[in-house]
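> Generate a structure from the sequence data that follows.
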Amino acid sequence: MTDVSAEEYNNNMARTNNNKIDGKDLEKALERQNKNFEKMLEQQANVILVAVDERMSRSEEKIKKEIKSEINTLANTLDKFLKRLTDFDDEFQIIKARVGRIEAVLQEKFGLVIN
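Next comes the predicted model:
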């Protein structure tokens, strides 16, 4: 991933070995190396971010499924409870009507009034 060709590298090494490298060449080489490091760090950061994003997406989907399951369980429990409550209310209305008829018969036949 370096921009330095093999020939440039060899030339730079030869100059370094001969202690004839000047400051400008060194500065340019360091600049290129810094740019390469920056590119590599940026690419590495992007790879890490993509991996984290994918994992978070999977976790998010798992959590959504669990929440939906819990909501369905709660809805089923509430449906059963409301059915029992409705059944109880229906039975209460039937018993209330029967008691009303019994009161009417007692009042009619025996003159008995129940409050």
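> When you work out contacts or count neighbours from here on, use the C-alpha atoms and nothing else.
OK.
> in the protein, which residue is closest to the centre?
Glu60 (2.1 Å; CA atoms, centre = their mean).
> one more to line up against the first:
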Amino acid sequence: MKNKKITIDQLARMMQKGFLGVDKRFDETDAKIHRIEASIQAIDLKFSQKIDALTTTLDKFLKRMTDMEEEFTIMKNDLKKMKKVIREKLGVDLI
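The predicted model follows:
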């Protein structure tokens, strides 16, 4: 292999060309990263909205269940009172 002599200016241009290629690849990588970050943010927003909607639905369901349990307890106590009155007044013991 022949020893090729180059000037400092030629070496500087070669180095600059190499660095410009690397810079271009970094710019492309940065653009990809920004697109990925935007996509992740969109997914995160959708996920948060779904969690909020699910939480709201669950809260409403639990409220309905609590209300039904309270109503059931009231009805159960009313039924006990009615059975007691029927047993005392009519002498009939209801099961």
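> Tell me how the two chains score on TM-score.
Overlay of the two chains. TM-score (TM-score structural alignment, normalised by the length of structure 2): 0.82; 91 aligned residues with a CA RMSD of 2.0 Å.
> picking up where we left off before, what's the separation between the residue nearest to the centre of structure 1 and Gln43 of structure 1?
In this view, Glu60 of structure 1 and Gln43 of structure 1 are 25 Å apart by CA to CA, to the nearest Å.
> Then Lys96 of structure 1?
Separation of Lys96 of structure 1 from Gln43 of structure 1 (CA to CA): 78 Å.
> what does Phe37 of structure 1 give?
According to CA to CA, Phe37 of structure 1 and Gln43 of structure 1 sit 10 Å apart.
> Which parts of structure 2 are helices?
When assigned using DSSP state H, the helices of structure 2 occupy the ranges 8-90.
> What does Ile36 of structure 2 correspond to in structure 1?
Alignment note (TM-score structural alignment): Ile36 of structure 2 maps to Met56 of structure 1.
> Relative to Val47 of structure 1, how far out is its match?
Here Met56 of structure 1 is placed at a distance of 14 Å from Val47 of structure 1 (CA to CA).
> ditto for Glu27 of structure 1
The spacing between Glu27 of structure 1 and Val47 of structure 1, counted by CA to CA, is 30 Å.
> Please apply the same query to Gly100 of structure 1.
Distance of Gly100 of structure 1 to Val47 of structure 1, computed by CA to CA: 79 Å.
> same question, Arg15 of structure 1
38 Å.
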